[in-house]
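In: Structure for this input, please:
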Amino acid sequence: MLDISSRVRVDVDALIAAQNDMGVCDAIGRNAPVGKSAAMSAPHLPKVAGIDSAVPASAHTAATLAASPALAPTTAPGALIQDRLAGWVSDLTTLHELTERLARTGTRDDALHELLRAGAALVGARRGMVVLEPPEGRGPATTVGLGLAHADLGHIETVPRSATPHGRILDGAPTSVPCPVAQADLFRDESLDPRLREVAVRLGYAASYALPLATAEAGRLGVAVWFYDEPAEPVERQRHLVGLYGRYATEHLARLLELDRARARMAIIAEELLPSRLPRVPGVRLAARHLGGPRGGGEWYDALPLPEGALGLAVGSVSGSGPSALAAMGRLRASLRAYAVMEGEDPVAVLSDLELLLRLTEPARSATALFAYCEPALRKVVLAGAGHTPPLITGERRTEFVETSLSAPLGMLACWEAPSVEFSPGPGETVLLYTDGLLRRTGDPMDRAFARLHTAAASVPKAAREDPSAIVDHVLRTVLPEGLDTGADGDEDDEDVVMLAARFE
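Out: Have a look, this model is predicted:
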């Protein structure tokens, strides 16, 4: 039996245990470039943006173990391997945390900004930009900067495209996946375009590293470029990490672009299902706004002229979201128009017929609706609601909600019925019909949302009360946290918002 010292047995056992536990790191080691063990064992810097990054701040200031020859002969082989394994674990942790943060981004712009920040930490740069140029039909082209103002990006665009590394990458063969381009010293490279060197001096950067955003599956979407303040370039380990991150970012951007295209198509369908223009009826002026949510809800409005100078106004909401809700909304709105023409004088009958149709054709779906029969010459309104929010009357002398009876949504009961309500708007007063998506999008409880809506309608400037469009815009800007700057690129939980205003002369 061999006489093996206890110290040697402990080192060998620790090494075997580490190799058994770190199978994933062995896989990375097989893919890692040969001869870079010193770079992989470089000391780690403090956390960058909350992440314990294993990447040095810059290539020209990072020290490696290979730079200290005195350490090599005295370091045990087991310690070197364990140090290498620790470096791989640190790299995997950093990469995991960065990709997790990128995966949480839900919009294209947020993903591009996160890509720039993470890439800057991985390659040790302070500034950068992303030029996104997806293939035709997959999304618009855009440029986003990190640490660069809009004017700085404009200066970069004055350089001939063929002279820039990102331009050469974007204009390369469309079927190939291009390689990154590093320019370690822009002032010593005599082959560079003079305009590129002039812009670099103006913006204060001396080197750059361009990473293609391209994979075989997603195609070529764009390129990310990071700029160094001094001559430098990322080491092999940094290139490997940012390359892995770039491939993941490309796939994530491809999914977001496809999601944007789907949302845009749904927004177009929703707008086509709503009235293209509002009718002109003597004695009343109309205005409407529809703010679509990212999921494509089923909220709608309608206004149609009726016999003897009457006017029918309707708003409603179909449960669910997506293409099926849009299709149901279109069918419901078309049916209500037909019922309004036949028996519009009786709003209860109109909603009863609509409820029967919904229960027979779509038993798994419910809807809220409000229909108002207006006689502008008499300033008389008769309305009925099915689980819908009450209208709001606003004018110079009053701002109050119309008292309606409590009723269930359509499709919730075996037989829907609720009494109608009659009221008379005064001269110059405006009746606001809206969907509950407006209240829910405020993020407040319902009582506070109603109070916010009431305050917004009461605070309409006197000069704007004669224009229903100005009234609607003022109310939406006041009630919604994001104002009118909302739509398909909003938060995932945002719902459709519909508001219909009728100002009586």
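
In: CA only for contacts and neighbour counts going forward, please
Out: Noted.

In: Provide the secondary structure category for Ala288.
Out: strand (DSSP: H, G, I helix; E, B strand; the rest coil).

In: Quickly find the element holding the closest residue to it other than its chain neighbours.
Out: For Ala288, ignoring the flanking residues on the chain, the nearest one in space by CA to CA, 6 or more residues apart in numbering is Leu500 at 4.4 Å. Using DSSP states H and E, Leu500 falls within strand 497-504.

In: In that strand, which residues have enough neighbours to count as buried?
Out: 497-504 (16 or more other CA atoms under 10 Å).

In: Centre-most residue in the protein?
Out: By CA atoms, centre = their mean, the chain has its centre lying nearest to Thr107, at 2.7 Å.

In: ok, that residue touching Pro294?
Out: No: taking CA atoms under 8 Å as the definition, Thr107 is not a contact partner of Pro294, at 10.7 Å.

In: shared neighbours, these two?
Out: Asp489 (CA atoms under 8 Å, 6 or more residues apart in numbering).

In: what's the next secondary structure element after the one helix or strand Val199 maps to?
Out: Using DSSP H and E, the element containing Val199 is helix 194-203. Note on helix 194-203: by DSSP H and E, the next helix or strand toward the C-terminus is strand 207-215.

In: who does the next helix or strand after that following strand touch, helix- and strand-wise?
Out: Per DSSP H and E, the first helix or strand lying C-terminal to strand 207-215 is strand 219-228. Other helices and strands packing on strand 219-228, by 3 or more CA pairs under 8 Å, 6 or more residues apart in numbering; DSSP states H and E, are helix 108-123, strand 127-132, helix 165-170, strand 207-215.

In: another one to check against the first:
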Amino acid sequence: MLDIPLLLRVHVDAVIAAQNDMRIDMGVCDAIEQREAAGKPAAMSAPHLPKVAGIDPTVPAPAHTATPHPGIPTAHPAPGALIQDRLAGWVSDLTTLHELTERLARTSTLDDALHELLRAGAALVGAPRGMAFLEPADGLGPTVTVGLGLAHADLGTLETVPRSATSYGRLLDGLPGGPLPERPARDGPLPEPPAPAPVAVPDLLGDEHLDPRHREVAARLGFAASYAVPLVTESAGRLGAAVWLYDEPAEPPERRRHLVGLYGQYASEHLARLLELERGRANVATITEELLPTRLPRVPGVRLAARHHAGPRGGGHWYDALPLPEGALGLAVGSVTGSGPSALAAMGRLRASLRAYAVMEGEDPVAVLSDLELLLRLTEPARSATALFAYAEPAQRKVVLAGAGHAPPLITGERRAEYVETSLSAPLGMLACWEAPSVDLVVEPGETLLLYTDGLLRRIGGPVDRAFARLHAAAASVPRADRADPGAVADHVLRAVLPGGLPAPAPHGAVPSGAVPSGGDEDEDVVLLAARFD
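Out: Predicted coordinates for the structure are as follows:
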């Protein structure tokens, strides 16, 4: 009987020691190892019952329901329960981060990524509204601002607050979250500002140190607290900032701050990758536009309009229109194999060569394409290209054209919508000597001649014959009110065959480069040149 209190005292000491160990911030494996190590001495130090016949000392004593003796300490929770609770919390946090980062990784544009960042951050910090700003520190852009739960007018109202008075504005400008460092009494440089860190303002309306305009806007829009985090990477530097707004005075607890910090680091890296891709696409699009005509010529008797969209990889599709002697007009479309900078360079050389040949012998389209094929075969034997060149005389409404592996043009007007019958020919650079007959046609007054590249057919998607049929149906369904404007004709055709339509045309008539939603290959360029004859 005297051994029972001693046995209980020893086990209670072991439990208390294990609990003290759990109060220390340690990993799960370290806690388990210490628990196992601490269990052995406790078991060894416990007294053992003597070996008596008929008594098994390993059988535990029966549980008692009576009230314990006042001298015996009350049993504490088992140390394993505390470890399990902490481990379950860590697993839950990791699962949440995994799900949120997977959703973010599926975004492919900066705008989508910023919206997903706001939604995920709002769930982590428990705020219903927020804003995300993309302003790279290198100044090369692009600059993007998106909101969550805020209307466009609300974003405009927030812009009236002095930038330096807001937490996110200080993060965007690279300033520390606290007050600005004061200049020393003697002349000297300001101390180096600390690295950007999250900024919490738990009570906007009650903070007398805030700018009065900031408090006024907060009261008008109905938010009372904010939490801002920087978007920074080691390689790209400062990219922007995100801020979430609370309806009541509040701030996220330490655990949620840690989670949103980890998520913000991953989001910053993802945004940096998308930013690099976006800049690369923008550079390719700029080069593509510079290699194409900056404006379309004005020739009596014909009106022109062009629509061009470069794919994300920068294909070598092009168009051209140049005035020729005696009031004639040269129209051309084509494409080169490959994509990227090399294809763009080849496209530029091919277009410049065709212009030279068109000036010298434009009235004979077959001769123009023959010279172009010879040049391509001698200078770039590993590359092939398709091209179509038309020599038009607007005064007589006569057109002579020849194609090299190119899709036939389409004529649309009040009375007809049909493809021009052209002979089957090989692309340039495919045969030792290219040759194909030309085609003569007469365009009726008010009819429009549509020249396009095969990229448009691929963007439409499906079998080739079905793509041709859809393009023909789109040209035949042009409203009567739009037939007098070649730009309206081109826009109607593209809206009919490409779901989602097109952005507004540029001032000179060419559509800015960008992705065109479709059911086909979105990497392909889209080129459509429309010539309406009076």
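
In: What would you report as the TM-score here?
Out: Between these two chains, after superposing, the TM-score reads 0.80 (TM-score structural alignment, normalised by the length of structure 1); 441 aligned residues with a CA RMSD of 2.8 Å.

In: and the residue nearest to the centre of structure 1, how far is that from His113 of structure 1?
Out: Distance, Thr107 of structure 1 to His113 of structure 1, using CA to CA, to the nearest Å: 10 Å.

In: Output the residue interval of structure 2 matched by the strand holding Leu500 of structure 1.
Out: Counting by TM-score structural alignment, strand 497-504 of structure 1 pairs with residues 526-533 of structure 2.

In: what's the mean deviation for the matching stretch versus structure 1?
Out: Stretch 526-533 of structure 2 differs from its equivalent in structure 1 by a mean of 1.6 Å after superposition (mean CA distance after the TM-score superposition for structure 1).

In: how distant is that stretch from the center of its chain?
Out: From the chain centre to the centre of stretch 526-533 of structure 2 is a distance of 31 Å (CA atoms, centre = their mean, to the nearest Å).

In: Tell me which stretches of the stretch 51-200 of structure 1 form strands.
Out: Ranges of strands in the stretch 51-200 of structure 1, per DSSP state E, counting those that start in this stretch, are 127-132, 142-146, 181-183.

In: So what does Ala327 of structure 1 match up with in structure 2?
Out: Residue correspondence to structure 2 (TM-score structural alignment): Ala327 of structure 1 is matched to Ala345.

In: Distance of Glu326 of structure 2 relative to Tyr391 of structure 2?
Out: 12 Å.

In: the more surrounded of those two?
Out: Taking other CA atoms under 10 Å, Glu326 of structure 2 and Tyr391 do not tie; Tyr391 has more neighbours (23 against 7).

In: Secondary structure class of the equivalent of the more buried one over in structure 1, three-state.
Out: Alignment note: Tyr391 of structure 2 maps to Tyr373 in structure 1; criterion TM-score structural alignment. Of the three states, Tyr373 of structure 1 takes strand under three-state DSSP.

In: Hmm, Tyr373 of structure 1 is touching Ala349, no?
Out: No: Tyr373 of structure 1 is beyond contact range of Ala349, at 11.7 Å (criterion: CA under 8 Å).

In: Point me to the helix or strand that includes Ala338 of structure 1.
Out: For Ala338 of structure 1, the host element (DSSP H and E) is helix 323-343.

In: average offset between that helix and structure 2?
Out: Compared with structure 2 after fitting, helix 323-343 of structure 1 deviates on average by 1.4 Å (mean CA distance after the TM-score superposition for structure 1).

In: so the very next helix or strand once past that helix aligns onto which residues of structure 2?
Out: The first helix or strand that comes after helix 323-343 of structure 1 along the chain, using DSSP H and E, is helix 347-361. Aligning helix 347-361 of structure 1 against structure 2 (TM-score structural alignment) gives residues 365-379.

In: Please apply the same query to stretch 425-432 of structure 1.
Out: Matched against structure 2 by TM-score structural alignment, stretch 425-432 of structure 1 falls on residues 443-450.

In: Out of the buried residues of strand 497-504 of structure 1, which comes closest to Lys380 of structure 1?
Out: Lys380 of structure 1 lies nearest to Phe504 out of the buried residues of strand 497-504 of structure 1, by CA to CA, at 9.8 Å.

In: list the contacts for the residue lying closest to the closest one once chain neighbours are set aside?
Out: Closest residue in space to Phe504 of structure 1, ignoring its immediate chain neighbours: Val284 at 4.5 Å, by CA to CA, 6+ apart. Counting by CA under 8 Å, 6+ apart, Val284 of structure 1 makes contact with 376, 502-505.

In: one step back: buried ones in the match of stretch 425-432 of structure 1?
Out: 443-444, 447-450.

In: ok, now stretch 169-182 of structure 1?
Out: Residues of stretch 169-182 of structure 1 classed as buried by neighbour count (16+ other CA under 10 Å): 169-170, 177-178, 180-182.

In: ok, which pair from those residues is furthest apart?
Out: For the buried residues of stretch 169-182 of structure 1, the maximum inter-member distance is 16.2 Å, found between Val177 and Ala182 (CA to CA).

In: could you pull out the strands for the stretch 351-500 of structure 1?
Out: Assigned by DSSP E, counting those that start in this stretch, the stretch 351-500 of structure 1 shows strands spanning 367-375, 380-386, 392-394, 399-401, 421-423, 430-434, 497-504.

In: The first one vs structure 2 - mean distance after superposition?
Out: Right, the one you point to is strand 367-375 of structure 1. Compared with structure 2 after fitting, strand 367-375 of structure 1 has a mean deviation of 1.5 Å; criterion: mean CA distance after the TM-score superposition for structure 1.

In: Packing partners of that strand?
Out: Packing partners of strand 367-375 of structure 1 (3+ CA pairs under 8 Å, 6+ apart): strand 310-321, helix 347-361, strand 380-386.

In: Is it possible to get CSV of the ones you listed that adds mean neighbour count and distance to Glu400 of structure 1?
Out: Formatted as CSV, these follow (neighbours: other CA atoms under 10 Å; distance: least, CA to CA, whole Å):
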stretch, mean neighbour count, distance to Glu400 of structure 1
strand 310-321, 22, 19
helix 347-361, 20, 22
strand 380-386, 24, 15
